[in-house]
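Asks: Structure of the sequence below:
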Amino acid sequence: VNLNVTPFQKRPYIEITLTNAQNEEIATTSIVEPLSWNLELTMHIRGEHHSPYTLTARLYYPEGPTAEPVQYVLDVNPPQPDPRPDTP
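Replies: Have a look, this model is predicted:
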């Protein structure tokens, strides 16, 4: 996940949630007072794949204000088997 926020004077909090097609929470993370406005992180999808997935990010300050959540819908394809034959 790549996340870019407007440069800030006071560091915000960010919550990111990944849900599957059944609206079940698959992964979540909280970022507390990031040092940079350009963030990159990995969220793992475990178990069976149920696309489409919805990634929701919410930026807020504990004392307020809160930005409207941003959503991004994506399809994730399961890994394909290696086409090379097994060699002894």
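Asks: From here on, just use CA atoms for contacts and neighbour counts.
Replies: Will do.
Asks: wait, Thr29 sits on Ile16?
Replies: Yes - using Cα atoms under 8 Å, Thr29 makes contact with Ile16 at a distance of 5.3 Å.
Asks: Of the two, which one has the most company?
Replies: Neighbours per residue (other Cα atoms under 10 Å) separate Thr29 from Ile16, with Ile16 holding more: 19 against 14.
Asks: Please give the structure of this sequence too, so both can be compared:
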Amino acid sequence: MPSPTSDPAALFAASGSCSTKTDNTAVTYKPPIDPILRLPEVLEIVRVGRTTLLKMVKDGTFPAPLSLTARIRGWRLSAIQNFLDSLEGK
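Replies: From the prediction side, this is the model:
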């Protein structure tokens, strides 16, 4: 049996989100979902205070949150990771 890292179909077969043709020439799978984080989770990752983070959003130095509902905001994990990666280059 091939290792899960070399065969995407095997990686996602258990979740049922994988399909293959009968001749195994084409494999399609769904990539992992990019979770949306709420403010407390973002503060824990970035390790700054609430006021500082919201000021950074206002200044444009931190990604703006997504509007999930009229009162609920959240950030994609990938946006937070990209922000942190950009700091490493400075």
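Asks: Mind checking the TM-score on these two?
Replies: TM-score of the superposed chains, computed with TM-score structural alignment, normalised by the length of the first structure, equals 0.22; 39 aligned residues with a Cα RMSD of 4.8 Å.
Asks: ok, which stretches of the second structure are strands?
Replies: Remark: strands assigned in the second structure by DSSP state E are 18-20, 27-29, 36-37, 66-67, 73-76.
Asks: Turn the ones you listed into CSV, including mean neighbour count and distance to Pro8 of the second structure.
Replies: Converted to CSV, those look like this (neighbours: other Cα atoms under 10 Å; distance: least, Cα to Cα, whole Å):
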stretch, mean neighbour count, distance to Pro8 of the second structure
strand 18-20, 14, 8
strand 27-29, 14, 7
strand 36-37, 18, 24
strand 66-67, 12, 30
strand 73-76, 18, 24
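Asks: Which among these is found nearest to Phe12 of the second structure?
Replies: Nearest to Phe12 of the second structure, of all those, is strand 18-20, at 5.7 Å by Cα to Cα.
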